[in-house]
Every structure is written in C-alpha cells, then in structure tokens.
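structure here, sequence nowhere to be found:
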C-alpha cells in the first residue's frame, strides 16, 4: 500500500491558486487548485512556486475533501491532529481541527455573501466539530484485519483510497473531485493526497497477563450509507443499507512486535432491516410507523443479508427489541420478513432484554451467551501468526445485534460477547488456564470495560446526541443507582436534542455524505425561511411570555394589596392553552431536516401499522376549540402541500454521488 503525504505546506497566490507542497520527501509533486476554474493539477517534480505566492502559517495534515455549495466550492483541510496510538507499527490519528478554503475569490468563509451559504457552511463546520474522525497515512483503517490479509496479494501497491472499504470511507463523497482527476488521467495521480477517514472510535492499550505483554485494540467504523440521527434515519432503504450500521473490531496483539501474533473478532450492529420509522410529535415516545411494502421490504432485506453474508460469512441475528408495548410492532415486522426471506446462513435469535434483565439482574445476559455459544464457537475469530504462512484460523461468521436504537442494549450485549470471545482467545494462546478468566486480572478488566464504555458513548453521541445508557454496567459490571440517575439525565437530553436540534444535524450528515447535493448558482431560501402559518409560529411566544409572567408574579416584590388570583388564572390559562395547542400540533414544532425532507414518512398512509397519529391537530376537537382546530388542520395541510412544492422546486439534486 502506497503511503500518503503526512504534512503539507499551503501557498496562496492571491485570488488565483492554492498550492499544496509536501513537506517530505523533497521534490515531491505539488498540487495546485485554480480558484476561478476549479481545475486541479499535479505539478511536475520540483516545480517552482509563483513569486507572489504566500505561505500559510499552519501545517496541513491532510485534505479532508472538496465540497460544492450554492455559491462556491470549498476545500476542507485538516490543520490539527492528535496521536491516538500505533497499530501494526503505524500511527493512528484523530483529526482535531480544520480550515475551510473557498475557491470563489469573492467569498470569505467568515462572512459569506448570502444567508443560505452561511447556513450550509455552518452545517459543514458543525459536522466536523461534532464527529470523531480517525485516519492513518500508512494503514487502512477502513478494513478489518482479515479483509486486509485475504486481499493482500491483489492489493499490491494500490493506493489506500482504492482498496478502502467503501462503506466506511466516510469522506469518499468529498474526495470525489480528487478521485475523478486520478482515474481520468494516469499522469495526474493524486493518490498521495487522497486521505480516507473513518467516523467511529479507536482505542489501543498495553496490557499484561501472567507475564505476557499484549495490546488490546477496539475500533468501530460507521457506515456512510443511510447515515444520520436517531429519529430521522431508521430501518432500511431500497439498496439494503440500514441506519446506524457499525462494524466493531476487537484486536488482540501478542508479543513485543505488533505483527507477531494478531487476533481479531468482528461484530456488527444496524437498525431493524424493514421500512419503519418513529415520528417525533413532542411526546416522549414518538409514533411508531411500519411501512408494510411487501415485495419492497423482502427485496431490500435480502440485499442487506446477501451483502453481509458475502462480507462476513454466516449471520446470527440477535434482536433485543421488546416483545410488548411500544416496540412490539417493530419486533413482529422483523420476524415476519426474516421468515419470508428465509436465507441460508442467516439464523434469527430473539432475546427479551428488558424482561430477562429486569430488577437489575444484568447477570442474565449470560442467558443470551448460552444461546449463541454454539454459533460463536463455529464462527471463531481471525488468528494470524507471522511464523506461519497461512492464518491459524479465519472468522467465518458474525453476530448482528440490534435493539430499537442499536445503542444501549446493543452495547451491553456486544461487550458481553466480546468478553466471552476474548477469554476463548487467551485460552487458545495458553495465556489463560481453561477455568481462568480476565475477571481475575483487575487492571486488564478495568481497561476492557473502559474501552467498551467509551466506544458505546461515542457511537451513541453520533446517533442520539448523548452518551449511551446502561454504561455503568459496561464500566463496572454492575447496575447502580447512580447509573440510573445518569441514564435519566441522558434520556431527558436525548428528548430535547432529538425533538429540537436534530434537524440541522441530519442536514449536516446529508450534506457531507452526498445524500443532498446543492445546486450551484441557485440559493434555496426555503432552507432559512420559516413558512409555517402565523398561528403556529405565535404559540411558542405566547407560551414563553405566559411562563415569564407567572414567574414574575411569584418573584417580583408586590406594590399592591390586590389579590393575584385573577392575574395567575389568566396566565395559567394561557400557558395551558399554549401547551395543549403545541402538543396537538407537535409535528410543526419538531426540528425536521430540510435538505432531504421526510414528508413521505411523516404523512405515510399506505399499508402497515401506526401506533397513533399524534401531533397533527385536534383529532377530537374540544368544544371551545373546535373552530380553531378545524382552521389549524387546514393551515397545517396547506403548509404541508406548500412545503412539498418548495422542496420539489428548490431542494436541488438529492441523488447520492459517489
């Protein structure tokens, strides 16, 4: 695999060019991007710089990519990095800081000439600041160890971007311009500048067991397909991609040399692979929507499992969704379609997590392990010994775990499975006796728990906006009351973020991954304009003002002996009416994504199941509010139609471009 340039110096020639010059090796071909035309040119070795070129004071650690917005293209560069460890003798970094360079000479990133361009740039910046992005210049972080070994010969001297796993090459859409130049002209090989980045987690720690030195590494890789936030990306799409798909690889390296003995165990997680959604309505539990599209569902599910089995081998599907209450329809839909596709090498296993582990009986997770033990033993793990020409063994299958969000329950289950497999690996290497476990090694066990807890939190933050729940069990092996309080706080924060802030987060995902491509030269003002009916926009102000007046009446000193009963009655009635109206029209107050609207999901009226149709107006109008409710429904319907028309006209291209 050809290594990448690790440091670049940036030279700006007025409004004409950006030139990136590798700090080493001396004489390497520099890269020039022309600002007016957008042309990208790989210069001859030792090509001189323009006399008027000025060097930037910052060192650049890689080009994250190039993104096109409505008024200009922008180069995203990595200007800060943090060393997170070494894997197979190669440094692994986390990107910590970025700069955005406009190609249009008339645009300043700090003060764009239009509010829409400023809005889109803010989305880009928020995604970069909120994500956890890792990269290596000489090691392919996108692929697990077994995949790298099996394709070792055919990879040869190919550049890392060409052999990277397409699913986990997070910035591939942003690298499209550089890749197109490289593939279109053999003399313009920009491969040393194309830096693949993963969105996920990376942790590696030195350990010691019975006098043996080893290193434990945990990597998660988030798929760029169907990427997004908790309530705005659920289920599967027609291509077989599921929401919140993550591959987790636990690596064990034994001996003084990282490459001496390598063991790897892989698990995956992903949303329930049917067409389903949860519709935010301001209520704590959203409306569950199952879209029973028959052949479409089975085709998509079959594609999903076919891809997984071709990559990982056999599949054990572990479903942790509740069998009663709010989650029951999702469980039943999953089981219905799994039975219909009836694919070989795919086995379904249901585990009622909350029922089995109720009353803080977290040891009951062993029941799940006992059900999976035969499969896990058969699947095994990847084991490579450098003293032998072939791997000692290969992993021939994997466990695919899901709950509703693929976060909290999934984290507990995956960490338990990983611990079970780690014990098997250490025993096979002779580092543990047959009856010995890592529980007997306090420091090792503490590191294992911390790694899995940090891993759980980062995956959860990316999807839900907060840390994971139940991490006290992952960190300590016990469920505690302090953990319950922390879970309560995180649940409240999830509610607030998922209802009032995730629309912009989803827009940022869609922009970075290419699910939405802005149309150059056209500025869609609907992105920043609030076109909801006046009464919808006025209610939050009425609610806030009435709450303010109540607090003022309770706290400010009184200057009169008159009773405040009628005063409080007035403002409490206004507060109550505002709350009733807000929850009745809850859908109008949720922060929805605007780049790729979800109108077809929110107002779906085809075959399937919906737990309720909340937040769409007064379905049973109160006598005093009947007229208001009727008018409100008409306004909401008119608003919905208007939004759909605006979306169709102004949203630009929505097809993914890779």
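Everything's here; your move. What you are looking at is a predicted structure, and each value in this text was computed from that prediction instead of being measured.

only C-alpha atoms from now on, for both contacts and neighbour counts.
Fine.

and the helix or strand where residue 512 lies, how far out from the chain middle?
Using DSSP states H and E, residue 512 sits in helix 502-513. Between the centre of helix 502-513 and the centre of its chain there are 10 Å (C-alpha atoms, centre = their mean, to the nearest Å).

for that helix, packing partners?
When contacts are defined as 3 or more C-alpha pairs under 8 Å, 6 or more residues apart in numbering; DSSP states H and E, helix 502-513 sits against helix 115-130.

about what we covered before: buried residues, whatever helix or strand comes next after the helix holding residue 512. List them.
Per DSSP H and E, the first helix or strand lying C-terminal to helix 502-513 is helix 534-555. Taking 16 or more other C-alpha atoms under 10 Å as the neighbour-count basis, helix 534-555 is seen to contain the buried residues 536, 539-540, 542-543, 546-547, 549-550.

next, the one to line up against it:
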C-alpha cells in the first residue's frame, strides 16, 4: 500500500482501491485506484500496511490519520494471515506538515523520498523595516494576546501528551492485531454458528465489543459506500500466538514401561511422533477498559471492567 502526497490530499493506493484524505477538511473519500491519474502531481512518500482510522487529539485541533507503519506476522490461522502491529505513523491532515517526516519505508515502485521545500530568506534590511513598522501595533495588543497565547500553549501541551500516549500504546505494547480476511473479533464457535453470515463484509460481521478502532472509522461506515469496505479493517487489542508441538509416543512409552512391570513387550512397535499446532487468541473488550484502580465492577449495560475473552 503506497502513500502519495499532493497539495490538497494524501492518497492511499492499494491495487484497485484508493483513499483520498483531504488536507484542508480531513474528509476521507474512497475512490477507485485508477483515479490517482486525476491527482495533480502526486508524489509517493512511502509504504504503509493499513489504515487504523482518524482521530482528533483536541476538539479544536486538526484530524490525524493513523497508519500501520510496521507489522510482523503473528501466525497463519485457517489459511489467513494474522499480523501484529509493531509501529504506527500519525499523519496530520493539514497543508503545512509533510508526510516525509514520518520516515516511512520506501515502496518498491518508487525509490525516492519527498523533497523538502526550500525557504527563501529575506534580506536583513527588509526584516528590520517590517519590524519597525509593526512594533507599535504589537505593543498595543500585547495584553490581549497573552491570554490567547496561554490557551494555545495549553492546547499544544495537551495534544503533545495525548500523541505521546497514543504512540506509546501502539508502538510499545505489542498488543494490537489485525487480519485482512480473518475475523479476530469473533471466536471460531460464533463464526460457525447459524447466525453468522460469512457473505457480509468483514467489518459488518465483527463483535462490537472487540472492534477497537470502530470509532475511528465511523466516517467511512456512515458514508455507506461500497468502496469504503476495503478500508475498514477491524483491529483488536489482545494477544495471538501459535506454537508447533511434538508428541513423541516412543519416549512416553519407554518412561511408562520403566515405572510398571508388564509381560507385553511393545518395544518392537514403532510409532511416529505426532506434530500438531496449538493457538491461543485473547481479545479485550473496548467497553470500560482501563486501569484496575479506576475501572472496576460491572455497569448497568452489563459491561464488565477489562473483560477479556480467550479461546484456544
């Protein structure tokens, strides 16, 4: 999946699908992949592996797009790949920041990065004249600006703290997983029930309790556009692991015969070791998730604090 940058949009291209992210309004608009030809001077800035969604760190701040920057294969279950999110990138949807600051992996098709824009320097004389011309105006409104500066500073500090926590949650925990085709939110028992409709798109089959990025994808869900379905990828918080185990019957038999006397000799019978795989999936509910000191008990809707469902 490639990320392109234009003056007005960030464009994600994944085969026959593209997602246009406005750098002025933050609106997400799914289109066909060949619509990229209509973009003005698109530049590829790197490769990503998926879209988590978009968030606002503050009611007055810009939209930010959460992208999967690095991933690792957790296991292959029922023929489908399950990935662990290793690192994310947070892309501000504005016209000032550039995607090259995200340090994305370069895609195989485009072996070049973004060129940083050069700033022209004004002469010292012009700067001094401008400074003298506006100095009196600055002094007259200084008192009114102080309160505004404080509000802006507090907002920036708040955004910085939330952004750091967001990056830490995804990059340092190793507890977020996703799959392009396998429903990680539902147990195999529910997936094989009569009420489970496998013909529906993946996001429509999910268990709402474990769809952690649902709120971040609401805009695409409410658009009710068939092209949106490609970009709505459920993410769970939990743990996924698969291990290969070996059952050696000869070793177990020899140990059992040494402990008990028997007139029957089984030593001539050769049994091949049995290899099998065991998998474990734990998924944490997004309802009433929090630390033990602040989130306890059960609420009126029946949501238990820090509920985790585990299947093996």
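Nice, thanks for sending it over. What you see is a predicted model; the values in this text were computed from it and never measured.

which part of structure 2 lines up with the helix holding residue 512 of structure 1?
Alignment of helix 502-513 of structure 1 against structure 2: no match, by TM-score structural alignment.

just want the angle from that helix to helix 115-130.
90 degrees (axes from the mean of the first three to the mean of the last three C-alpha atoms, to 10 degrees).

which ones are touching residue 178 of structure 2?
Contact analysis of residue 178 of structure 2 by C-alpha atoms under 8 Å, 6 or more residues apart in numbering lists 82-85, 184, 233-236.

with respect to residue 197 of structure 2, which of those residues is nearest?
Nearest to residue 197 of structure 2 among these is residue 184, at 14.9 Å by C-alpha to C-alpha.

show me what that closest one aligns to in structure 1.
In structure 1, residue 184 of structure 2 lands on residue 141 (TM-score structural alignment).

just the element for that match, please.
Per DSSP H and E: nothing holds residue 141 of structure 1, as it lies in no helix or strand.

among the contacts of residue 178 of structure 2, which lie within strands?
82-85, 235-236 (DSSP state E).

so can I have JSON lines of those showing neighbour count and distance to residue 168 of structure 2?
Below are these laid out as JSON lines (neighbours: other C-alpha atoms under 10 Å; distance: C-alpha to C-alpha, whole Å):
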{"residue": "82", "neighbour count": "22", "distance to residue 168 of structure 2": "22"}
{"residue": "83", "neighbour count": "20", "distance to residue 168 of structure 2": "18"}
{"residue": "84", "neighbour count": "22", "distance to residue 168 of structure 2": "15"}
{"residue": "85", "neighbour count": "25", "distance to residue 168 of structure 2": "12"}
{"residue": "235", "neighbour count": "25", "distance to residue 168 of structure 2": "17"}
{"residue": "236", "neighbour count": "24", "distance to residue 168 of structure 2": "16"}
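
closest one to residue 296 of structure 2 out of these, please.
Within those, proximity to residue 296 of structure 2 (C-alpha to C-alpha) peaks at residue 236, which comes in at 21.3 Å.

quick one: map the closest one onto structure 1.
By TM-score structural alignment, residue 236 of structure 2 lines up with residue 198.

now the helices for the stretch 151-300 of structure 2?
Taking DSSP state H, counting those that start in this stretch as the criterion, the stretch 151-300 of structure 2 carries its helices at 188-191, 218-223, 249-259.

ok, the equivalent of residue 121 of structure 1 over in structure 2 - contacts?
Under the alignment (TM-score structural alignment), residue 121 of structure 1 maps onto residue 163 of structure 2. Counting by C-alpha under 8 Å, 6+ apart, residue 163 of structure 2 touches residue 57.

for the buried residues of helix 534-555 of structure 1, which one is nearest residue 202 of structure 1?
residue 540 (42.6 Å).

against residue 579 of structure 1, how distant is that closest one?
9 Å (C-alpha to C-alpha, to the nearest Å).

same question for residue 33 of structure 1.
54 Å.

repeat for residue 647 of structure 1
Taken as C-alpha to C-alpha, the span from residue 647 of structure 1 to residue 579 of structure 1 is 30 Å.
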